[in-house]
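In: Sequence isn't available, so here's the structure alone:
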């Protein structure tokens, strides 16, 4: 009598066999809708690069109290399993009316035509349990990857990697695509990292835009400090600095407020046209004596200020000559060069 078996429970394998071309994927428990018996089906995957033709395994089925209900070998024959394909999920290896709590599977021999790989002596390696994602993160990840069943956090180990669907892919499989859900490992990990990364606050994101304004403000404060600080360094800076840098036009506003200097300058021009008196001739070093001759005081006071003013006039005359040279020498030089070039052009065109 034929009977339909419906799935009752499914558990993924928590260990694998290193170097094996076949991976034990999961065990599924089915129950008959008429007899109520339990059937055990095992699922395997070809992780090699060749087509597999047969597989021999050894399994143990245990009951509720840990008693072994069945221990036997099972053979999958006449297979044509290509790389990456699953097989064995339609074959029941054991049927019993008792409840089954655990199944232990060991790989024995794998066949590729006449070639056989013996796996009896290889020790199995237990896998770490996959980490479950939060329900909100799971929904967001499934929407981002356009997949369902992404319940676990993808993890990469030395011997393989876990997909978000819970499937383990050993290093022997050498793939970045999950054969069960179709996810790309790199894209999956990047999507999860993006979701786990906390969003930057709005004020922190605006900091780089307003940060450059601080150096500009400090520069505006420091610039007048450097310019004004030049004057106190030397006593003659108020007189010499405008003469060398700004020219005669900038010098007048600073020299005008000094009355003792401007007054002897006008008297000195008048003294150059009139003969010097005997008292003034006796003291030729003091050029402000003609202005003092109009005063009733017989003894003139020697002042060094007119000497500085005379130096300023001399510097002003030199500045005017320098300004004239700076203004006219470049255009005259350009005209002479153009004339020389034109003469050379005419000479080579019409003479030679």
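Out: Cool, got the structure. Not measured: the values here are computed from a predicted model.
In: all contacts plus neighbour counts: C-alpha atoms, from now on.
Out: Noted.
In: Would you state the helices of this protein in chain order?
Out: Using DSSP state H, the helices found in the chain span residues 135-145, 185-196, 202-210, 213-228, 237-241, 248-255, 259-273, 278-282, 289-292, 305-346.
In: what about residue 250, how many neighbours?
Out: Taking other CA atoms under 10 Å as the neighbour definition, residue 250 ends up with a count of 13.
In: Using TSV, please lay out the helices of the chain together with distance to residue 73.
Out: TSV is the format used below for these (distance: least, CA to CA, whole Å):
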stretch	distance to residue 73
helix 135-145	40
helix 185-196	35
helix 202-210	64
helix 213-228	78
helix 237-241	107
helix 248-255	110
helix 259-273	123
helix 278-282	140
helix 289-292	135
helix 305-346	106
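In: just those: most buried one?
Out: Comparing the helices of the chain by mean neighbour count (mean count of other CA atoms under 10 Å), helix 289-292 ranks first with a mean of 21.
In: Structure two is appended below for comparative analysis:
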């Protein structure tokens, strides 16, 4: 007597066999309406490019506490599974009265006409668990894709990709379309990326007041103003005018000018610019008291150089020449003997260091 079975539970496979033309998709647990027995049905999918005619598997059903309830081999014969087509969901491989908690399936042989692919020696690869979407994200993705059951996050791995419906497609399948829900992997990923991006309205910059451009232009004018001040400073500070050389007939007065410059070098920075020479006055006129006090102007005589800075109490020519000769002789002596002495001292230090390093160390 035939009996109707209602689905009780459905679990997707969490591993796959690399290189296999068949993929183990899921296991379903059905319960009879009359007998109450539990039937186990397995679903497989043809992921190759040829039609499959037979499949041999080995399954193991476990109950509570991991107790093995059944371990047997099952054969799917007289198949005509085309590429991308699923099969096996209508055939029960095991029926029991006890509760079943897990089913382990191993692919053995796959047939395509007379050709056979042996899969017993291939090690199965465990799949990572799919990531569940939040209820809000699930509703938004279903509305955007116009489909239901979009519960998981689409993911791409080295050995395949997960669809939002939870179906895994190994790389051997070589497709971008989900065989269960029909979603396009690329469109699905783009839709999810759009939903994950924060939706922030594009804010236009508020119109700036009319006074702000003027305020912002002020810093641009600041360098111009500073540069102008610097240019005025450079124009205002001018180098001192060169002294007016007197005629060759005034040559005897040159030593006096040289002495004055050498005796007061520290006053060179504050030297007052000499005024233009004035007409020669008779020697009978004595210098003014203010001129002797400040030393800013000296009335030149017929044989004296143009105005220059001199001391209020000029010395006699003989004393002046003696003081200048003494300084020149000392300077000349230093210039002559300091370099040789320095060279001799340095050579001695270097020789001592060489002797010390060769014979002492």
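Out: Structure's in. What do you need? It should be emphasised that the depicted structure is a prediction, and the values quoted were computed from it without experimental measurement.
In: TM-score of the superposition?
Out: Remark: TM-score between the superposed chains equals 0.61 [TM-score structural alignment, normalised by the length of the first structure]; 235 aligned residues with a CA RMSD of 2.8 Å.
In: How about the contacts made by residue 60 of the second structure?
Out: 68, 69, 70, 71, 72, 103, 104, 105 (CA atoms under 8 Å, 6 or more residues apart in numbering).
In: I'd like to know how far the nearest residue to it once chain neighbours are set aside sits from residue 157 of the second structure.
Out: For residue 60 of the second structure, ignoring the flanking residues on the chain, the nearest one in space by CA to CA, 6 or more residues apart in numbering is residue 71 at 4.3 Å. Here residue 71 of the second structure is placed at a distance of 32 Å from residue 157 of the second structure (CA to CA, to the nearest Å).
In: Mind checking which of the two has more residues around it?
Out: With other CA under 10 Å as the criterion, residue 71 of the second structure and residue 157 differ in neighbour count, and residue 71 comes out ahead with 15 against 11.
In: of the contacts of residue 60 of the second structure, buried ones?
Out: By neighbour count, with 16 or more other CA atoms under 10 Å, the contacts of residue 60 of the second structure hold 69, 103, 105 as buried.
In: ok, the last one - contacts?
Out: Residue 105 of the second structure makes contacts with 24, 57, 58, 59, 60, as judged by CA under 8 Å, 6+ apart.
In: For ChimeraX, write the select line for the buried members of those residues.
Out: Typed into ChimeraX, the next command selects the buried ones out of the contacts of residue 105 of the second structure (criterion: 16+ other CA under 10 Å):
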select :24,57,59,60
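In: Now render the contacts of residue 105 of the second structure as a markdown table, adding distance to residue 162 of the second structure.
Out: Compiled in a markdown table, those are given as follows (distance: CA to CA, whole Å):
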| residue | distance to residue 162 of the second structure |
| --- | --- |
| 24 | 15 |
| 57 | 25 |
| 58 | 26 |
| 59 | 25 |
| 60 | 26 |
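In: Can you tell me which of the contacts of residue 105 of the second structure is closest to residue 208 of the second structure?
Out: Nearest to residue 208 of the second structure among those, counting by CA to CA, is residue 24 at 65.8 Å.
In: how deep is the closest residue to the closest one other than its chain neighbours tucked in, by neighbour count?
Out: Closest residue in space to residue 24 of the second structure, ignoring its immediate chain neighbours: residue 44 at 4.7 Å, by CA to CA, 6+ apart. Residues within reach of residue 44 of the second structure, counting by other CA under 10 Å, total 18.
In: ok, residue 44 of the second structure touching residue 26?
Out: Yes - here residue 44 of the second structure reaches residue 26: they are 7.4 Å apart, a contact under CA atoms under 8 Å.
In: So the residue nearest the centre of the first structure versus residue 214 of the first structure, what's the distance?
Out: Taking CA atoms, centre = their mean, the centroid of the first structure lies closest to residue 208, which sits 13.7 Å from it. As for residue 208 of the first structure, its distance to residue 214 of the first structure is 11 Å (criterion: CA to CA).
In: and if you look at residue 279 of the first structure?
Out: If you measure residue 279 of the first structure against residue 214 of the first structure using CA to CA, the figure is 68 Å.
In: again with residue 199 of the first structure
Out: Distance from residue 199 of the first structure to residue 214 of the first structure, by CA to CA: 26 Å.
In: for residue 146 of the first structure, same thing?
Out: The gap separating residue 146 of the first structure from residue 214 of the first structure is 47 Å, by CA to CA.
In: again, but for residue 171 of the first structure
Out: As judged by CA to CA, residue 171 of the first structure and residue 214 of the first structure stand 54 Å apart.
In: cool, residue 188 of the first structure as well?
Out: With the distance defined as CA to CA, residue 188 of the first structure ends up 42 Å from residue 214 of the first structure.
In: so where do the strands sit in the stretch 51-200 of the second structure?
Out: For the stretch 51-200 of the second structure, strands defined by DSSP state E, counting those that start in this stretch occupy the ranges 54-62, 68-76, 86-87, 92-96, 102-112, 115-118, 125-126, 155-157, 160-162, 168-170.
In: Lovely, talk soon.
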